[in-house]
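Trainee: predicted model and sequence below, questions to follow.
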Amino acid sequence: MSVISPRSSRSREETTPPSLSSSRPASVVHRPLRPRLSAEDRDVLWLYLLTRAALWTTVYCARWLFPSDADTRDPGSVLTPFERWDWGHFLNVARDGYFPAGNGPWDADWDNREAFFPGFPLALRAVYTVVPNWTAAGLLISFVAGAIAVLALARVARLHLRDANAGRRTVQLLLLSPCAVFLATGYSESLFLALALPAWLAAHRRDWPLAATLAALATTVRITGLFLAAALALHFVLTARARGGWRPLPWLALPALPAFLYAWYLHSRTGDWMAWKHAQERGWYRRFHAPREAWSNTWESAFDHVQTTGYAFMFQAELLAMVVGLALAALLIRRRRWPEAAYVCLSLWALGTSYWYTSIPRSTLLWWPLWITLAAWSLRSPRFRTAYFCLVAPLSTLFALTYMTGRWAG
């Protein structure tokens, strides 16, 4: 796929992503979202569909070439490769609820399903009433949500970079990233982005009721919604200058409501206000450890031959993702992009203070400042773009195969 290179005469200000909270002309800050799909939006959706087709091609090949039993003559259902890991928890909640038949964390074999927020399972149960196959319903949610997410990401990128190719390039970088497979599975990343990115756009237009409502919906999907809410609140403080500018302030408390209601529900069933956190600790070793200790434990699992090679490789990916996240946070702070820096730093703190790192590579999908920053660099340097895709393409395929064949992928 050929991409037109930016004009060499473009100034540095045109290619450096500005802070969402920085002073800009009113015509830029209040630019409305276009209600209809532009030619650029259609290009983004075409790219999205092509990458979905490529992923399904990989799924088809993986079923035949890498079966769980080398002697089998039946590759199984085309949906089977998507029924891995966290999908089972989402399915159990959507189908049976959080505490079926009185079971719960007091049982020795409990699966700790309360570690997963209810937004995605509720959406799954709703779609299942129309699409009576759980896996297909989950994939449909991610497919539709992913399309909304990439459209919103493209618009965020264009607002920041103000380049004709910025939206397409940013989406391209995201969809071909190593963990992009999780945007197509029955996981919560796509649904979260489909709510979080429009919330960010609404904040850019200073439509705080809409931004807060979308952030609240995002919080029903993932705890990361609270980090988004913190970033929105910081942006609000930095931009509330005009008389009456503080009136929407109460709206910013709205994203905390879903988290409180979920904690209240779990308390009513378990007697534990921290049931969500305790489920994370039991199932995923997310008990607090100092950042240095978490790094050390992950390093040991990655390189000291205490894990099987497949798991050790994934711990190596966790370390690399943490380094990328720290570099991104430092860059955002240096550029004084305070709201985005707060969002990324809160994510890193939550992920980097467990016994060891878990799911950081997947979390890079939620760091839209990363993809906008990489897009800015690639627009300035065709060599960087070429190097990125050459290095990332094999990793993307490898992670997709790892997940689809049940060998874990973060």
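Mentor: Perfect, I can see it now.
Trainee: use CA for all of it now, contacts and neighbours both
Mentor: Will do.
Trainee: wouldn't Trp338 be in contact with Ala329 here?
Mentor: No. Assessed by Cα atoms under 8 Å, Trp338 is found out of contact with Ala329, at 9.7 Å.
Trainee: quick one: the residue nearest to Arg155 when sequence neighbours are not counted and Trp273, what's the gap?
Mentor: Excluding the flanking residues, the one nearest Arg155 by Cα to Cα, 6 or more residues apart in numbering is Gly167, at 6.2 Å. Distance of Gly167 to Trp273, given as Cα to Cα, to the nearest Å: 42 Å.
Trainee: between these two, tell me which one has more neighbours.
Mentor: Legend: neighbour count by other Cα atoms under 10 Å for Gly167 and Trp273, higher for Gly167 (28 against 17).
Trainee: was I right to think that one contacts Ala157?
Mentor: Yes. Between Gly167 and Ala157 a contact is recorded at 5.3 Å, counting by Cα under 8 Å.
Trainee: can you classify the residue of the chain most remote from its centre as helix, strand or coil?
Mentor: Of all residues in the chain, Asp71 has its C-alpha farthest from the mean position, at 37.2 Å, by Cα atoms, centre = their mean. Following DSSP: H, G, I helix; E, B strand; the rest coil, we place Asp71 in the coil state.
Trainee: got another one to weigh against that:
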Amino acid sequence: MVTAPSLEALRPAGPPESGAGSWRRPWRRLAPADWSVLRVYALSRIGVWIVVYGAAWIFPGDPSAKQPTPWVSRWDRWDWGHFKRIAEFGYFTGQGAAGSAQPDNREAFFPGFPMLVRLLHSLGMGWTFSGLLISFVAGAVAVVALARIARLYLSRRGGSGGVAAGASAGLPAAEGGPDVGRRAALFLLLSPCAVFLAAGYTEAIFLAFALPAWLAAKRGRWPLASLLAMGATVTRISGLFLLAALVVEFFLGSGGLRERLRSLPWLALPAVPVVGYFGYLYARTGDLMAWKHAEERGWNREFHAPWEAWHNTWVAAFGHVQSTGFAVMFQAELVAMVLGVVLLGVLAWRRRWSETAYMALSLWALGTSYWYVSVPRATLLWWPLWIGLALCSLRWRWVKDAYVCVAGPLMALMVVAFTTGRWAG
């Protein structure tokens, strides 16, 4: 008879360390299952770097070039320019700053990631390399946390939906927990837009805070969850959606509510960075909604009804009014939105109300603009999607095979598009 592993089995193995030693040697806190996930992560990074190297030679900026552009410069594109300018000049100085003749609407980007870039640059690292290094380290943290959450979910499902799912798929019982975590990480790392986990963007650093925060919340460690969620909210507005999920989880989670109410004040902490940033923009511009107005000016994110946003995106995708590069990206926006709505429905059907709140707010924010923008990128932040796919793949082997065969080439294609300047969305 196969039984679900206990919660203790999901915690790192080995003797715990205390004091400064545990911080100096954090790798001692990693279990064998965590190292397995990190091995997948390292191999995926090598794969991405190989694609970038090949694309630099096959698609040079100058067709007559005899040498490709430097590897690091291939990542110096698109929104990274905003983060770099914020890190170098702040929000209100330098070319394109707010109030200049041609503002670049950099107020739409939260300060957490640029602050880290500036810190590393002050230590002697190049701007672009600093962004890449942050994403590389943050990505490792994120996939370990994602795998641990997946193993925790598997242990709590139990029965036919838990470890027994792994057994029914032909997996050894002992591999049920570790394998589901490794699969969740693999599915995330092979997702079509996974290039943004490697680039100097905020997806990786957001997940590096949000996923450990969620894991801490599921284990009832609310002070730690709130502190980690602060890192998420200082990085992206999506941190507020995470906060909403934490609040729902707090009141609907297991355990005695009276005991948990002692930790309720901690849930105010994640809102502090957002209030502080909005207050800073208001002090400099006199506009309480400076962030929202920057989003509207730069990316057409003024409010529209969901059906209007769908219609406008559909016309852009299939109405032959955009160039082919933009049209195909709008097609991807539609596919990602459908996927998000299906995921929302599944979560609500399974009464996973905290994740439902997270997804509902995410889709509302993404689906009420003039048209859809960055929805495929946002799928990277939908951790219930990657865990759900991993759980399904334990039961039905073909899920993993189909995903790897379809998503892998799409991911490589997106890496080429991004690093060769052909990205259009």
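Mentor: On my side now, so go ahead. Keep in mind the model is a prediction, meaning the values are calculated, not measured.
Trainee: follow-up on the earlier one: what is the aligned counterpart of the residue nearest to Arg155 of the first structure in the second structure?
Mentor: Mapped onto the second structure by TM-score structural alignment, Gly167 of the first structure lines up with Gly181.
Trainee: what's the answer for Ala108 of the first structure, then?
Mentor: When the second structure is aligned by TM-score structural alignment, Ala108 of the first structure is paired with Ala101.
Trainee: what is the neighbour count of the aligned partner of Phe89 of the second structure in the first structure?
Mentor: Using TM-score structural alignment as the criterion, Phe89 of the second structure maps onto Asp96 of the first structure. The number of residues packed near Asp96 of the first structure is 10, by other Cα under 10 Å.
Trainee: then Val40 of the second structure?
Mentor: When neighbours are counted by other Cα under 10 Å, Val40 of the second structure registers 18.
Trainee: repeat that for Arg157 of the second structure.
Mentor: Residues lying near Arg157 of the second structure (other Cα under 10 Å) number 15.
Trainee: distance of it from Ser36 of the second structure?
Mentor: For Arg157 of the second structure relative to Ser36 of the second structure (Cα to Cα), the value is 23 Å.
Trainee: where's the residue lying closest to Gly253 of the second structure once chain neighbours are set aside relative to Glu355 of the second structure, distance?
Mentor: Of all residues not flanking Gly253 of the second structure in the chain, Lys218 sits nearest, at 7.9 Å (Cα to Cα, 6+ apart). Distance of Lys218 of the second structure to Glu355 of the second structure, computed by Cα to Cα: 12 Å.
Trainee: more neighbours: these two, which one.
Mentor: Higher neighbour count among Lys218 of the second structure and Glu355: Glu355, with 23 against 19, using other Cα under 10 Å.
Trainee: any idea what that one aligns with in the first structure?
Mentor: Superposed on the first structure with TM-score structural alignment, Glu355 of the second structure falls opposite Glu340.
Trainee: quick check: chain neighbours aside, which residue is closest to the residue nearest the centre of the first structure?
Mentor: For the first structure, the residue nearest the mean C-alpha position is Leu366 (3.0 Å; Cα atoms, centre = their mean). Of all residues not flanking Leu366 of the first structure in the chain, Leu193 sits nearest, at 6.7 Å (Cα to Cα, 6+ apart).
Trainee: hmm, Trp368 and that neighbour touching each other?
Mentor: No. The pair Leu193 of the first structure / Trp368 is not scored as a contact, 9.0 Å apart, by Cα under 8 Å.
Trainee: the two: which is more packed in?
Mentor: Leu193 (27 against 21).
Trainee: ok, the alignment partner in the first structure of Ala245 of the second structure to Ser38 of the first structure distance?
Mentor: Under the alignment by TM-score structural alignment, Ala245 of the second structure pairs with Ala231 in the first structure. Distance from Ala231 of the first structure to Ser38 of the first structure, counting by Cα to Cα: 29 Å.
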